[in-house]
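*Asks:* Have a look at this prediction, sequence included:
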Amino acid sequence: MSLRTPSPPAQGEPPAGPDRRAPRGRKNSAQAMLEVTGLSKRYGDVQALDGFDLTARPGEIVGLVGHNGAGKSTFVEIVSGLIRADAGQVLIGGEEPAKARHRIGVSPQNIALYPPLSVREHMKLFGGLSGLRHRALTAAIDELSAALRLTEFLDRPAGVLSGGQQRRTQAAVAMIHRPGLLLLDEPTAGADPETRQALLDAVKLRAADGAAVVYTTHYLSELTELAATIAVAKRGRVVSRGTSAQLLEGLPGEVRVVLADGQELHESTTDPTAGLLRLLHEARQPVVSVDVRKPDLDDLYRSLAVLDGH
């Protein structure tokens, strides 16, 4: 795996001391931790963001989904201060990103670790930059290494870790200072099941502790496990926002009937009972099995692809 050596500010500038860490336990707070309004960003002929709006509150996990090129990674880079927007506003805990970097933890889509440094050294470095010292830093390292299943690899250089271990280490660097806003850009891309589950469990714990989390992914089943609210990005803006139940309302599910000769009858329908009755009426032989599938987030994804002409 090719490793890219980042500069420390990519994870956010350090605060003056540990007292500036985001306070814990603010779940369901009325004030948004992240408020993004009208973001616009163009690269030559490509309009990466075109009026992008998004809000995330303390304790909320926002699942940001969309096709490649929808603007998800550009949004993350602007909020984390890596690039500037052409227009629009970003507020983090009521502050502009330049003044709120101590509130942000970022796990970028590409691996961004120092190959010669061990897992422990990464957490010490970024924990120290964020104001953690002595017992507090040691406790944070112990907690995260256990949560992300990194304990046996703590003293192994990042450059020789497996892809899944690198993903978990990168997440640990983002989480070490308990940021009020956690930005995770496809953190489980190509990850093994152990890595995926460890990351999902750690994200849920951070949200329960009061962090606002923005989680971009193509694995829509992860958002179901995270009980995330959903923001659907398309062509540089958020086009749908709500709970999965709200976004799936009105989408068709599928009824499948398997006949004795192995033939299958299918119907896409918003009324499973009526659909099943129609298929049973069409069946001219014994029915072996019936399967009724409710619409899920993959159906939402497919419906957006149809609307977008893909």
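*Replies:* All right, it came through fine.

*Asks:* contacts and neighbour counts: CA atoms only from here.
*Replies:* Fine.

*Asks:* residues contacting the residue lying closest to residue 94 once chain neighbours are set aside?
*Replies:* Nearest non-adjacent residue to residue 94, counting by Cα to Cα, 6 or more residues apart in numbering: residue 33, 7.3 Å away. Contact analysis of residue 33 by Cα atoms under 8 Å, 6 or more residues apart in numbering lists 55, 56, 57, 58, 91, 92, 93, 94, 180, 181, 212.

*Asks:* Excluding chain neighbours, what is closest to the fourth one?
*Replies:* Spatially, and ignoring its direct neighbours in sequence, residue 58 is nearest to residue 212 (4.4 Å; Cα to Cα, 6+ apart).

*Asks:* Kindly report the same for the second one.
*Replies:* The spatial neighbour of residue 56 that comes closest, neighbours along the chain excluded (Cα to Cα, 6+ apart), is residue 34 at 5.0 Å.

*Asks:* Now do the same for residue 198: helix, strand or coil?
*Replies:* The assignment at residue 198 comes out as helix when based on DSSP: H, G, I helix; E, B strand; the rest coil.

*Asks:* ok, now residue 146?
*Replies:* Residue 146 - assigned by three-state DSSP - is helix.

*Asks:* Equivalent analysis for residue 177, please.
*Replies:* Going by three-state DSSP: residue 177 is coil.

*Asks:* another one to put next to it:
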Amino acid sequence: MKIPAPPSPPTQRATSGPGSTRPPEKRPAEPVLEVTGLTKRYGDVEALGGFTLSVAPGEIVGLVGHNGAGKTTFVEVVSGLIRADGGTVSVAGHDPHTARHLVGVSPQHLALYPSFTVREHLKLFGGLSGLRRGALSDAVDEVAADLRLTEFLDRPAGFLSGGQQRRAQAGTALIHRPALLLLDEPTAGADPETRQALLDTVRRRADDGAAVVYTTHYLAELTELDATLAVAKRGRVVARGTAAELLTGLPGEVRLTFEDGTEDRRSTDDPTGTLVGMLAGASRPVASVDVRKPDLDDLYRSLAVLDGD
């Protein structure tokens, strides 16, 4: 079952000659999620300070930022769990409090009933989203297969491993094929099998048209998902684009480890030239060479400098 795409605009007919036509202009799909200027305070703490983000159908946005950047508060507002103090949120044209059936949420912290089986969790959340009878049963089987949970369907959540619980949690968000998926660090502490099952399933759902917001500290996951990036800092998005766009020009690092155990590390935006120079000037036997490309930490540091931290 695929999420229906927005309707195509009507064909425009040209009048340059009798019976002549021209193809319709392609318009960008309307965003599934449109967030503008969100603000939220808890006493003296500003959790969101003008948070703005747009996510198109089929797009995976990697929402990244240090702890306290506002990522989880943003997810709670969009999912309708809390109300913002200011700003606007639209989910497929609806207020989030009336569009919960369009949203699937996998929270940062596990929220499963220990005595409920995986099947009972999936049926509960699927039923709350409007699935019934055969459609619900088919959805349970599909999600269990996607997340490699089929053999654990009738096992209570309290008897699952940590990775299995992570997959079950994600299943409750995926069960009704929502138009918008909010996944808050879904692979935190996960084993390789869980991580791969989740990444594969998220990619397929995006291919089927779902808009995805995926918060994580792992740039490698976002690269595998072919995600765009939104960098959050102090409750707002301060950088937006692809990983290649945001990391271009940032320095990486070249490290030489010598046989006596000492190291020589140098930050550089020209790793090849730097490595040649370091090797030419080395006066001791080199045991290993490591060239590290720019990563999220480098991006955070560059944004901190620009922001005056």
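*Replies:* Right, received. Where do you want to start? Note that this is a predicted model, so its numbers are computed, not measured.

*Asks:* Go through the contacts of residue 33 of structure 1 and flag which are in helices.
*Replies:* Among those, none falls in helices (DSSP state H).

*Asks:* hmm, which of those residues are the buried ones?
*Replies:* With neighbours counted by 16 or more other Cα atoms under 10 Å, these contain buried members at 55, 56, 57, 58, 91, 92, 93, 180, 181, 212.

*Asks:* Can you show me the strands along the stretch 201-309 of structure 2?
*Replies:* Along the stretch 201-309 of structure 2, the segments classed as strands by DSSP state E, counting those that start in this stretch run 211-215, 228-233, 236-242, 252-258, 263-268, 286-292.

*Asks:* Dump those strands into CSV; add distance to residue 275 of structure 2 as well.
*Replies:* CSV is the format used below for these (distance: least, Cα to Cα, whole Å):
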stretch, distance to residue 275 of structure 2
strand 211-215, 34
strand 228-233, 30
strand 236-242, 27
strand 252-258, 7
strand 263-268, 9
strand 286-292, 8
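
*Asks:* To residue 65 of structure 2, which of the ones you listed lies closest?
*Replies:* Across those, residue 65 of structure 2 has its closest neighbour in strand 228-233 (4.9 Å, Cα to Cα).

*Asks:* Specify the angle between that closest one and strand 211-215 in degrees.
*Replies:* 50 degrees (axes from the mean of the first three to the mean of the last three Cα atoms, to 10 degrees).

*Asks:* Keep only those of the buried ones among the contacts of residue 33 of structure 1 that are in strands.
*Replies:* If you go by DSSP state E, these have 55, 56, 91, 92, 181, 212 in strands.

*Asks:* quick one, helices of structure 2?
*Replies:* Going by DSSP H, structure 2 shows helices at 71-78, 118-128, 133-146, 162-174, 192-207, 219-224, 243-247, 271-281, 296-306.

*Asks:* and among the ones you listed, the most buried is which?
*Replies:* helix 162-174 (a mean of 25; mean count of other Cα atoms under 10 Å).

*Asks:* distance of the nearest residue to residue 204 of structure 1 once chain neighbours are set aside from residue 24 of structure 1?
*Replies:* Nearest residue to residue 204 of structure 1, sequence neighbours excluded (Cα to Cα, 6+ apart): residue 226, at 6.5 Å. Using Cα to Cα, to the nearest Å, one obtains 19 Å as the distance from residue 226 of structure 1 to residue 24 of structure 1.

*Asks:* before we move on, what about residue 85 of structure 1?
*Replies:* 30 Å.

*Asks:* same deal with residue 89 of structure 1?
*Replies:* Distance, residue 89 of structure 1 to residue 24 of structure 1, by Cα to Cα: 26 Å.

*Asks:* just residue 210 of structure 1 next, same as before
*Replies:* According to Cα to Cα, residue 210 of structure 1 and residue 24 of structure 1 sit 5 Å apart.

*Asks:* Over to residue 171 of structure 1?
*Replies:* Counting by Cα to Cα, the gap from residue 171 of structure 1 to residue 24 of structure 1 is 19 Å.

*Asks:* hmm, which two among the ones in strands among the buried ones among the contacts of residue 33 of structure 1 are most spread apart?
*Replies:* Largest pairwise distance in those, by Cα to Cα, is 13.0 Å, between 91 and 212.

*Asks:* any shared contact partners between the two?
*Replies:* Common neighbours of residue 91 of structure 1 and residue 212, counting by Cα under 8 Å, 6+ apart, are 33, 34.

*Asks:* Tell me which of the strands of the stretch 201-309 of structure 2 sits nearest to residue 298 of structure 2.
*Replies:* Of all those, strand 252-258 comes closest under Cα to Cα, at 7.7 Å.
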